[in-house]
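A.B. asks: Based on what follows, work out the 3D shape:
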Amino acid sequence: MRLLSKQRDHTIYYWKWRARTAGPGTSAWNTTAQDEVNGIYETGVQVARFEGDRMLNSCTDWTS
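C.D. replies: Model prediction:
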């Protein structure tokens, strides 16, 4: 899974992928973000299944 952030000009920043390989459950990561020029106006999350480095499928959801 990874965080996505959208700036005022609709530019999307794709954060690095975080792996969860232990099966179902809850994961949490501490992170901070700052963009003094455009700000973060919307956030999203992208979840995907991988086989090695190959993405098999994914889904994305946004919240404003």
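A.B. asks: only C-alpha atoms for contact and neighbour calcs from this point on.
C.D. replies: Fine.
A.B. asks: Buried residues, stretch 25-33. List them.
C.D. replies: Neighbour counts over stretch 25-33 (16 or more other C-alpha atoms under 10 Å) mark no residue as buried.
A.B. asks: what separates it from the chain centre, distance-wise?
C.D. replies: 11 Å (C-alpha atoms, centre = their mean, to the nearest Å).
A.B. asks: who's in contact with it?
C.D. replies: Arg20 (C-alpha atoms under 8 Å, 6 or more residues apart in numbering).
A.B. asks: Would you do the same for the sequence below? I want to compare the two.
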Amino acid sequence: MRKTLLSASVGLAFFTVFTASGTAQAAGASGTITCKATGVRGELDYKNWQSNSAGSTIDLGLYAYDTLADGHHVKIRFVSEDLNGYKTYWPWRSWYGGNDTGRAWYTYASNGAHGLYAISLEVARFEGSTKLNSNLCG
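C.D. replies: As a prediction, the model looks like this:
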């Protein structure tokens, strides 16, 4: 009898945890932000975004496309803002492949104690380390 109750308790606990985690994952928002500037086009695909949930993680797909045959390279980055209005400019991702080519990066960001209230995408065209033009979308 004890073994049966223990097995039933473990099974119920597993079912409860599994069901709760499935519900939490379904609650996160998903979507795409597109952004253009002269010579560059980008996209940010995001999944599992919970803007008011401290400590959660958002899954990111960043896509940069070079749209001009001008000898310059393109960069893209994720930008987040917490509930206090503090913006985090995440590291640039660079692409040197040339006109009509692009690159994808898959990563994640953790929002810390103050949540990810807003998310954005910045695209830019560079000559070396000099930013020639950019646009922030989102």
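A.B. asks: Superposing both, give me the TM-score.
C.D. replies: TM-score for the superposed chains, counting by TM-score structural alignment, normalised by the length of the first structure: 0.83, backed by 62 aligned residues with a C-alpha RMSD of 1.4 Å.
A.B. asks: I'd like to know how many residues surround Gly42 of the second structure.
C.D. replies: Residues contacting Gly42 of the second structure under the criterion other C-alpha atoms under 10 Å number 26.
A.B. asks: Correct me if wrong: it contacts Thr34.
C.D. replies: Yes. In this structure, Gly42 of the second structure sits in contact with Thr34. The criterion is C-alpha atoms under 8 Å, and the distance is 5.8 Å.
A.B. asks: Quickly list what's touching both of the two.
C.D. replies: Shared contacts of Gly42 of the second structure and Thr34, defined by C-alpha under 8 Å, 6+ apart, comprise Leu121.
A.B. asks: out of everything not next to it in sequence, what's closest to the spatially most central residue of the second structure?
C.D. replies: Averaging the C-alpha coordinates of the second structure gives a centre point, and the residue nearest to it by C-alpha atoms, centre = their mean is Leu60 (3.0 Å). When the adjacent residues along the chain are set aside, Leu60 of the second structure lies closest to Tyr46, with 4.7 Å between them (C-alpha to C-alpha, 6 or more residues apart in numbering).
A.B. asks: Quick check: the aligned residue for that neighbour in the first structure?
C.D. replies: Using TM-score structural alignment as the criterion, Tyr46 of the second structure maps onto no position in the first structure.
A.B. asks: ok, Asn6 of the first structure touching Tyr41?
C.D. replies: One correction, residue 6 of the first structure is Lys, not Asn. Yes. Under the contact definition of C-alpha under 8 Å, Lys6 of the first structure touches Tyr41, with a separation of 5.8 Å.
A.B. asks: out of those two, which sits in the busier spot?
C.D. replies: Set Lys6 of the first structure next to Tyr41 and count neighbours by other C-alpha under 10 Å: Lys6 wins out with 19 against 13.
A.B. asks: Trace that one over to the second structure, please.
C.D. replies: That one, Lys6 of the first structure, aligns with Glu81 by TM-score structural alignment.
A.B. asks: what's the answer for Arg20 of the first structure, then?
C.D. replies: Aligned counterpart of Arg20 of the first structure in the second structure: Trp95 (TM-score structural alignment).
A.B. asks: measure its match to Val79 of the second structure for me?
C.D. replies: Summarising the geometry, the distance separating Trp95 of the second structure from Val79 of the second structure, computed by C-alpha to C-alpha, to the nearest Å, is 18 Å.
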